[in-house]
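> Take a look and give me a structure for this.
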Amino acid sequence: MSIKNNHLTTPEYQENFTDIHPPFETQDAALIEANRCLFCYDPPCMKACPTSINVPKFIKQITTDNIKGSAHTILSSNIMGAGCSKVCPVEKLCEGSCVYNFMHETPISIAKLQRYSTEIAIKNNWQLFKRKPATGKRVAIIGAGPAGLSCAHGLSKEGVDVTIYEKEDKGGGLMTYGIAAYKVTPEFCEAEVNYITSIGGIEIKHNQELGKDISIEELQQKYDAVYLAFGVGLARQLEIPGENLTGVVDAIKFIYELRTNDFSSIKVGDKVAVVGMGMTAIDAATQAKRLGAKEVTLIYRRTQEEMPCTEHELNIAKLDGCAIIWLASPKEVLGKEGKIVQLVCDVMKLGEPDASGRRSPITSGETFTMDVDMLIKAAGQMPFENLVKSNQIENNKGKIKVEDASVTNLKGVFAGGDCVNGGKEVVDAVQAGKDGAAAILNFIFK
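Model (predicted):
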């Protein structure tokens, strides 16, 4: 066994990484689904959306062939509504709250209908928002991810000039670099970023990293306000012997390479173990399988009832042939000639509930060993604690503390998204960006 590339042919890669949620093939198909909506009064789907998209309204607009109006309704609440229609865990948000669930019927395909309207808007470059005249105010944003882009768009609409400093060579953040390739393509992410910035007044400066190329103090002097939206991205380490052997990789880095290189150039093992059960773990496991790994096993230290991912995501992994071992935790990585060959795991059991009511896993005293030639660590992400502390920002173990949704302890400095919440959904980051824009507008125009 060994990690290698070129497992599959080009057509096989194309088939394996095709759109996992294909759009409606025809307008009639979209109309039929839209007409299933009951257009509820006080709709639960709208309440379940972190950005409060008026779901019944945009669906009603589809039924009347008002696609431009439908897209405007969506994007007014969520400027990244197109991307969110592909990556949101809708089964636990809008679609999970659809009244059809209580009638034991299939819920409305809200995400698919949202994708229908927004993709048409982006494809035709419909300018649905008019920017107010320039006010002379200038704001700097760190990070061109969902929170940063959402904040930038909200500010630009009000005539504020925005400069986004982004450490990568493309915008989009998590959407561009951290999500499975079969959910969103780099081409789509680029198109969405371009659409958002097409309102005008937004400049993205790439390859500009906070703490390396720019500083908060410098930006405070040059701009009327600063918004921090640099996310999270440090992979949580397992802290076990053998973790540094060849073949042990971080899920974040693994997915990043998938998003920035040809599939055929990505090395993957024959027998792969993935530690974790969050969305990132599922993405890493399914993509390893689709790259040609013969066996992929997800290892989680709790039971299915406690898993962070949704049932829908878990089923994707199962359908791809991934195996799952519950109540297991890595104990040691064994190697030969510097390369991983086996993984030793503790058999776990759930102890007494903690203060939050969640039962913590404890070792049972038993172990098992499995043959692997690749281990992907997806046990969570950590905030950029050193970066945050070095800038004297009040924080909780690296997560920035804010008041009134966005205000930090530094005057004129605001924050939102994953660098505050520690890593939630894209849609949560979009809402944080909206909150940040509102707070900044209140600050600079008071």
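
> can we go C-alpha only for contacts and neighbour counts from here?
Will do.

> mind checking the end-to-end distance for stretch 91-107?
Using CA to CA, to the nearest Å, the end-to-end distance of stretch 91-107 comes out at 9 Å.

> Can you name the residues in contact with the longest helix seen in the chain?
Criterion DSSP state H: the longest helix present in the chain is helix 426-444. By CA atoms under 8 Å, 6 or more residues apart in numbering, the residues outside helix 426-444 that reach it are 50-51, 78-80, 84, 87-88, 137, 146-152, 154-155, 174-175, 224-225, 227, 405-407, 412, 414-418.

> go on, stretch 14-25?
30, 86, 112, 115, 116, 181, 182, 183, 184, 290, 291.

> Now do stretch 289-298: distance from first to last residue.
With CA to CA as the measure, stretch 289-298 spans 11 Å from end to end.

> Check stretch 305-316 too.
End-to-end distance for stretch 305-316: 17 Å, by CA to CA.

> Flag every buried residue along it.
Neighbour counts over stretch 305-316 (16 or more other CA atoms under 10 Å) mark 307, 309, 310, 313, 314, 316 as buried.

> Tabulate the residues you listed (CSV), appending distance to residue 38.
Below are the buried residues of stretch 305-316 laid out as CSV (distance: CA to CA, whole Å):
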residue, distance to residue 38
307, 33
309, 29
310, 26
313, 27
314, 30
316, 29
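
> between those, which is nearest residue 127?
residue 313 (34.3 Å; CA to CA).

> Need the nearest residue in space to that closest one, chain neighbours excluded.
Nearest non-adjacent residue to residue 313, counting by CA to CA, 6 or more residues apart in numbering: residue 282, 6.8 Å away.

> who touches the closest residue to residue 401 other than its chain neighbours in this structure?
Leaving aside its chain neighbours, residue 401 sits nearest to residue 395 (4.8 Å; criterion: CA to CA, 6+ apart). Applying CA under 8 Å, 6+ apart, we find residue 395 in contact with 388, 389, 401.

> one more to put side by side:
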Amino acid sequence: MNADQQARDVKAGRLDPDAYSDLFSDLHPPLDGHEAHVEADRCYFCYDAPCMEACPTSIDIPMFIREISTGNPLGAAKTIFEQNIFGGMCARVCPTETLCEEVCVRETAEGKPVKIGLLQRFATDAAMAAEKQFFTRAPSTGKRVAVVGAGPAGLACAHRLAVKGHDVDVYEAHPKAGGLNEYGIASYKTPDGFAQAEVDYITAIGGITMHYEKALGAEISLSQLSADYDAVFLGMGLAGVNALSIDGADADGSLDAVSWIGDLRQASDVSTVPVGRRVVVIGGGMTAVDAAVQAKALGADEVTICYRGPKERMKASEYEQEIAKVRGVSIRYGMNPKSMIVEGGAIAGITFDRGGETVTIACDEVMKAIGQAFVPDSLNGSGETIALDGGRVAVDEEGRTSMAKVWAGGDCVNAGDDLTVTAVSQGRDAAESIHSALSA
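This is a model prediction of the structure:
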């Protein structure tokens, strides 16, 4: 522990060793076979299924639930993977409570929807455990495609292109694939190395070559990729972090929540990760909740999420907010940051304006979860060629950018909602467009 951490009362190992495995265990224990059959029998198998309409990847939900109910979980997994090759991860992290389950007829009639997410996990876990592959590569087309970014958008695109018979090189800036699935999602949502297991399952199709620690604008350039490959897909996500423009924002103890979550995810032993005694998280999205809950799980005495707007505008769903509260996190609304209180170069508190009233919260760590930004500099001189929209890459309905031979999808484009499931759909659909262009 360095001097600054000690002054701020930041340390590791705040809890008994056995407590960590419990607090970081699976948020939603999986259904067993009997539970899955009972839950599947609750589905009405609607002909005009509103759940399917609400799914960004258009999974045939009534079909896969019917397959589970008839004792065919592998068939259900095939139905899921045909539309969403990241079906396993989406079953764990997708906000089903505001998508498919929100519009479930059972939810409308009883306030208790069919547990679509858990049923999807039951099926996809069965397929992955059996190492059952449902796709085979078509004969080689001789075409080569470069994919930048090994997150959900990039790997969904790479997988669909590999199925079509194209050879795909995936360039990833990090030493591991997975994107935010690996570096940005709470450990208790995807324990036991699931993110990497899913990457291995997806790339087992063949025809996909991974190149790690190759960042666009540094080790690789878009101009060179465009020259060397028949097509390029950009799925590099958001590399920038929105700044908190208040006095003391960069003092010791002021952390970027996404980076902190990433470091925690890569720790071989979470009990070795230091955390403050009193933590404030600024933001209102899923990252804010993930950071806050995990800070509490590491042994922080007090964790408070401070969101500048009203509760109804919070990006994190009502369900996610409830998880935070159950785990001991306080959430305060209408809290607009004014300044950090800095003593001896370190965070000692933070002040907010709350409807004209000044509110001060004592703390030794502040985690900023106020959003990420696309960094167009990574386009490496192609910024004038590729049009931007709202600070991100502009694309048409098929994912084409304004630059010939280049498609894009996921968080780097201004055409989605920053959800894993949306990124998957954009990568998949761009792959179909690329295949059509290469087959013409």
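
> How close are the two chains, by TM-score?
Superposed pair, TM-score by TM-score structural alignment, normalised by the length of structure 2: 0.95. Supporting alignment: 429 aligned residues with a CA RMSD of 1.2 Å.

> The residue nearest to residue 313 of structure 1 pairs with which position in structure 2?
For residue 282 of structure 1, the equivalent position in structure 2 is taken to be residue 289, counting by TM-score structural alignment.

> follow-up on the earlier one: from residue 116 of structure 2, how far off is the alignment partner in structure 2 of the residue nearest to residue 401 of structure 1?
Counting by TM-score structural alignment, residue 395 of structure 1 lines up with residue 388 in structure 2. Separation of residue 388 of structure 2 from residue 116 of structure 2 (CA to CA) stands at 36 Å.

> need the strands for the stretch 101-250 of structure 1, in chain order.
With strands called from DSSP state E, counting those that start in this stretch, the stretch 101-250 of structure 1 shows them at 138-142, 161-165, 202-205, 225-228, 234-235, 248-250.

> just the stretch 301-440 of structure 2 next, same as before
302-306, 330-332, 336-343, 346-354, 357-362, 365-368, 372-373, 388-389, 392-393, 406-408.

> In CSV: these, plus distance to residue 148 of structure 2.
Shown next, in CSV, are these (distance: least, CA to CA, whole Å):
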stretch, distance to residue 148 of structure 2
strand 302-306, 34
strand 330-332, 37
strand 336-343, 36
strand 346-354, 38
strand 357-362, 42
strand 365-368, 27
strand 372-373, 17
strand 388-389, 17
strand 392-393, 14
strand 406-408, 9
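
> Which residues are in contact with the residue nearest to residue 313 of structure 1?
By CA under 8 Å, 6+ apart, the contact list for residue 282 of structure 1 reads 309, 313, 314, 317.

> And residue 8 of structure 1, by the same measure?
By CA under 8 Å, 6+ apart, the neighbours of residue 8 of structure 1 are 264, 291, 292.

> Matching the first one against structure 2, which residue comes up?
Think residue 264 of structure 1. By TM-score structural alignment, residue 264 of structure 1 lines up with residue 271.

> I figured that match hits residue 298, correct?
Yes: counting by CA atoms under 8 Å, residue 298 is a contact partner of residue 271 of structure 2 at 7.0 Å.

> what's the spacing between residue 336 of structure 1 and residue 351 of structure 1?
In terms of CA to CA, residue 336 of structure 1 sits 35 Å off from residue 351 of structure 1.

> cool, and residue 104 of structure 1?
From residue 104 of structure 1 over to residue 351 of structure 1 the distance is 35 Å, taken as CA to CA.

> And those two? Which one has more around it.
Shown here are residue 104 of structure 1 and residue 351; by other CA atoms under 10 Å, residue 351 has more neighbours (12 against 8).

> who's in contact with that one?
Residues near residue 351 of structure 1 by CA under 8 Å, 6+ apart: 359, 360, 361, 362.

> Can you select the buried ones among these for me in ChimeraX?
Selection of buried members from these for ChimeraX, criterion 16+ other CA under 10 Å:
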select :361,362
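
> Against residue 276 of structure 1, how distant is the residue mapped onto residue 354 of structure 2 from structure 1?
Superposed on structure 1 with TM-score structural alignment, residue 354 of structure 2 falls opposite residue 347. Distance, residue 347 of structure 1 to residue 276 of structure 1, by CA to CA: 15 Å.

> from what I can see residue 414 of structure 2 touches residue 387, true?
No: using CA under 8 Å as the test, residue 414 of structure 2 is too far from residue 387 to be in contact (11.2 Å).

> where do the contact lists of the two overlap?
Counting by CA under 8 Å, 6+ apart, the contacts common to residue 414 of structure 2 and residue 387 are 393, 394.
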